[in-house]
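Participant: No sequence on hand, only this structure:
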């Protein structure tokens, strides 16, 4: 599974660079021998993948990209020419003529796309039950959700079907499924100004792999680390195992020379109310028939006045300065999830307002870094007698390299 020791990704790529076709054939076989609900993919195209592998095998060594030969699936919210894009709903499936610029840059670096990984409808929920398609299974917790919206990416990496999978994060959608499946999920720093919560990132099997694919060198130095186990958003409770695991990690980091202390909630209910209204406002632009939760968000967004929308964006944008004023720290350490993953269907069976509130109770820390734009990473921590527990490290003042450096001290 995801926590087994691995050679550095750069070394693994060099080892297979001479025969990518065979490598891709093995990956495709591993994927297709599993059911659609298990492997995490919504579409796989062996012909495209093998054609790409043969092309890359022909590229002269001195002209190869940095990620030459990396088999890397793309989340099914991002368009890739030649692959259908379903946006988490069978009713939305289309064949896009062009490749998104972000995916195109990865292709330029030398990746091979075997297929698209499953997501929740329009990436709008913290679970992964796409409309009209099988719910994605959690390989770590049978019968339970793998989280979302990048649930397919997390499942694929947890199963070893990919070393790295593209994911996106507008409210925890990388870190939540990583925590639910025992993988590493990194939301990089992004410009969140103007109420922009979403960043593109990756789910991997190690922090070292994440650093490599981002092209960032981890920096290890003594940092000021704040510890918060109280829910930041919502009105839920936190499982004792989540609290104890964070405390164990805090002690380990203190022993390594970091200055660790507890911090308190820096604000009240207003910032998350702003996040919710920004999300609802953005949902207005989702076209066509939709599931109950999407329709509820659209209706909620449409009911907001222009003045409230502007106020929500201003409150959203003010969160960074609020936490900089409240916390004299470089990194925040918290649980990623308030409790273990619930069963598939737990959230979707609820009426939309309670569904949204329950998702918030499960993921009460994630959206902070979508509002501040700070980088944040989930790392799995081994706990005796049970699957690993995900802890979140988020940048308040630390650079991206410094954040990955401290994360690598928790999980290689």
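Facilitator: That came through fine. Please read all numbers here as calculations on a predicted model, not as lab measurements. Residues are numbered from 1 along each chain as shown.
Participant: C-alpha from now on. contacts and neighbour counts both.
Facilitator: Noted.
Participant: how about the helices in the stretch 201-350 of the chain?
Facilitator: Shown for the stretch 201-350 of the chain, the helices assigned by DSSP state H, counting those that start in this stretch span residues 207-214, 240-255, 270-283, 292-303, 306-326.
Participant: In contact with residue 83: list those residues for me.
Facilitator: 43, 45, 95-96, 115-116 (Cα atoms under 8 Å, 6 or more residues apart in numbering).
Participant: ditto for residue 265
Facilitator: So residue 265 contacts 228, 230, 232 (Cα under 8 Å, 6+ apart).
Participant: residue contacts, the nearest residue to the first one once chain neighbours are set aside?
Facilitator: Pointing back at residue 228 there. With Cα to Cα, 6 or more residues apart in numbering as the criterion, residue 228 has its nearest non-adjacent residue at 5.1 Å, and that residue is residue 334. Applying Cα under 8 Å, 6+ apart, we find residue 334 in contact with 227-229, 246, 365, 391-393.
Participant: Could you report the neighbour count for residue 66?
Facilitator: Residue 66 has 17 neighbours, counted by other Cα atoms under 10 Å.
Participant: contacting residues around the helix or strand hosting residue 393?
Facilitator: Element membership of residue 393 [criterion: DSSP states H and E] is strand 386-395. Residues outside strand 386-395 that contact it (Cα under 8 Å, 6+ apart) are 140, 175, 178-180, 182, 241-242, 245-246, 330-337, 369, 374-383, 403, 407.
Participant: leaving aside the residues next to it on the chain, what's closest to the most centrally placed residue in the chain?
Facilitator: Centroid-nearest residue in the chain, with Cα atoms, centre = their mean: residue 174, separated by 0.7 Å. The shortest distance from residue 174 to any non-neighbouring residue, by Cα to Cα, 6+ apart, is to residue 185 (5.4 Å).
Participant: looking at this, that neighbour is in a strand?
Facilitator: Yes - counting by DSSP: H, G, I helix; E, B strand; the rest coil, residue 185 is located in a strand.
Participant: And it, how close does it get to residue 151?
Facilitator: Going from residue 185 to residue 151 by Cα to Cα, to the nearest Å gives 11 Å.
Participant: which neighbours do those two share?
Facilitator: residue 177.
Participant: Residue 221: what's it in contact with?
Facilitator: Per Cα under 8 Å, 6+ apart, neighbours of residue 221: 258, 402, 405-406.
Participant: take the one below as the second:
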């Protein structure tokens, strides 16, 4: 028998509009699964069951009173929000014990758009402190655990969001990505995750990211669901530092998820250049399998140099680390409580305070020159394919315990492919095409041109049809 959590979000939304299924039934189902599995998997920092049921009752009344064509696109669909994003009237801990009692007084622009689209908010998903890590462990909630194997990490910083979707606790989830934080958990949890183009989704009103590394985006099981969420999340506000090219009038991302991409010219690489970071044999095998699939689908596939020394002058890792430290320092901390932060964030913020402003500006300028060089070198390619990560999933606790410098080194070695596309601002997705020998998922990363989400979604949908993945689910799915 098909369970509610087996159905994609776009199908649930259609069933709400046709009155085949009520928002209350959907919400009660996912809340029941959240109560049963959420605590052991560390999916949420805060569950707001009563608020969710109230929203679902309102959505149900609206579904019965209005005509289907006037209903908003996500009416009655549960969408948890990552706990780096303010949701009015709900705790916003940012994964930090110093913010454990903080309650948001406003919706972020992204949350406001989801609310206007009819989403039901079931809670705030787990994230590392200030989103600074590529894992999801903190001092305000149990560690997030991978539904495929609870001994393994689900990645981060959108680890709780990935757990919720992969375990069937939500049909889709809001996530965000500043250095790989959508694509990392998508890869290790067997999901589709899309980091949009810089400026596609507004950071209003208060996201402190002048460089534009971070953006909200969708984590889903189905490509069509990601397109649906991106249509809702997209938009800009006055004062945004960055804006993305709009779609032509009348077009939606959902439209493109249903189109064929045509024959594409695709570049690829799977090495880390002068960084010298080893890539696991199973990751390399999965990468080669992705290239064969793309060739079989009729695309032109050719190897290209990685965005290394030739583009970024051999300083990318150091420059990105400086900007990352500056971002970590931007979150306000209550006076006198800095010492209560986790070890990694204390270390990052100390580095940021010791950083002269001219050095920061120089690092940003070098990164900008690298962006121009890389985009010029790959301008003839419709997309670039790489592994999402350098290794299969790692155990919970793998990154911590040996000091913040070693922790940062391990994070860099695990995620050498993702952060460059936060710097360039290109749209980038992790596609769940493969599994390691132990059954854990391995994602392939595909990056498009600036503003190229339509083509990425078309290509992702083609891959989804060729190698369907939604029926491959972790053991907890049927529990």
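Facilitator: Arrived safely. Owing to the predicted nature of the structure, the values given are computational and were not obtained by experimental measurement.
Participant: before we move on, back to that, could you find the counterpart of the residue nearest to residue 174 of the first structure in the second structure?
Facilitator: Using TM-score structural alignment, the partner of residue 185 of the first structure in the second structure is residue 193.
Participant: Tell me how many other residues surround residue 113 of the second structure.
Facilitator: 18.
Participant: pretty sure it is in contact with residue 232, am I right?
Facilitator: Yes - between residue 113 of the second structure and residue 232 a contact is recorded at 6.2 Å, counting by Cα atoms under 8 Å.
Participant: Among the contacts of residue 221 of the first structure, which are located in helices?
Facilitator: The helices, defined by DSSP state H, take in 402, 405-406 from the contacts of residue 221 of the first structure.
Participant: ok, those residues vs residue 9 of the first structure, which is closest?
Facilitator: residue 405 (16.8 Å; Cα to Cα).
Participant: Which helix or which strand is home to the residue mapped onto residue 54 of the second structure from the first structure?
Facilitator: Counting by TM-score structural alignment, residue 54 of the second structure lines up with residue 51 in the first structure. Per DSSP H and E, residue 51 of the first structure falls inside helix 46-58.
Participant: I'd like the next helix or strand past that helix.
Facilitator: strand 74-75.
Participant: mean shift between that following strand and the second structure?
Facilitator: In the superposition with the second structure, the average deviation recorded for strand 74-75 of the first structure is 0.3 Å (mean Cα distance after the TM-score superposition for the first structure).
Participant: for that strand, packing partners?
Facilitator: Identification of packing neighbours for strand 74-75 of the first structure by 3 or more Cα pairs under 8 Å, 6 or more residues apart in numbering; DSSP states H and E yields strand 115-117, helix 151-158, strand 164-169.
Participant: want to throw the helices of the stretch 201-350 of the first structure into CSV with mean neighbour count?
Facilitator: What follows is these, written out as CSV (neighbours: other Cα atoms under 10 Å):
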stretch, mean neighbour count
helix 207-214, 20
helix 240-255, 17
helix 270-283, 21
helix 292-303, 18
helix 306-326, 17
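Participant: Can I get these in a markdown table including distance to residue 74 of the first structure?
Facilitator: Below are those laid out as a markdown table (distance: least, Cα to Cα, whole Å):
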| stretch | distance to residue 74 of the first structure |
| --- | --- |
| helix 207-214 | 14 |
| helix 240-255 | 30 |
| helix 270-283 | 23 |
| helix 292-303 | 23 |
| helix 306-326 | 29 |
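Participant: And the ones you listed: which comes nearest residue 86 of the first structure?
Facilitator: Taking the helices of the stretch 201-350 of the first structure one by one with Cα to Cα, helix 292-303 is closest: 15.3 Å.
Participant: which part of the second structure lines up with that closest one?
Facilitator: The aligned range for helix 292-303 of the first structure is 343-354, by TM-score structural alignment.
Participant: Most neighbours among the contacts of residue 83 of the first structure, please name it.
Facilitator: Neighbour-wise, those (other Cα under 10 Å) top out at residue 116, 29 neighbours.
Participant: Trace that one over to the second structure, please.
Facilitator: Aligned partner of residue 116 of the first structure by TM-score structural alignment: residue 124.
Participant: For its match, list the residues it contacts.
Facilitator: Residue 124 of the second structure touches 44-47, 80-83, 92, counting by Cα under 8 Å, 6+ apart.
Participant: Apply 6 Å and report the result again.
Facilitator: Residue 124 of the second structure makes contact with 44-46, 80-83, according to Cα atoms under 6 Å, 6 or more residues apart in numbering.
Participant: measure residue 241 of the first structure to residue 386 of the first structure for me?
Facilitator: In terms of Cα to Cα, residue 241 of the first structure sits 10 Å off from residue 386 of the first structure.
Participant: now residue 221 of the first structure
Facilitator: Where residue 386 of the first structure is concerned, residue 221 of the first structure sits at a distance of 32 Å (Cα to Cα).
Participant: repeat for residue 215 of the first structure
Facilitator: 33 Å.
Participant: neighbour count winner among the two?
Facilitator: residue 215 (12 against 8).
Participant: That one and residue 16 of the first structure: what is the separation?
Facilitator: From residue 215 of the first structure to residue 16 of the first structure the distance is 20 Å (Cα to Cα).
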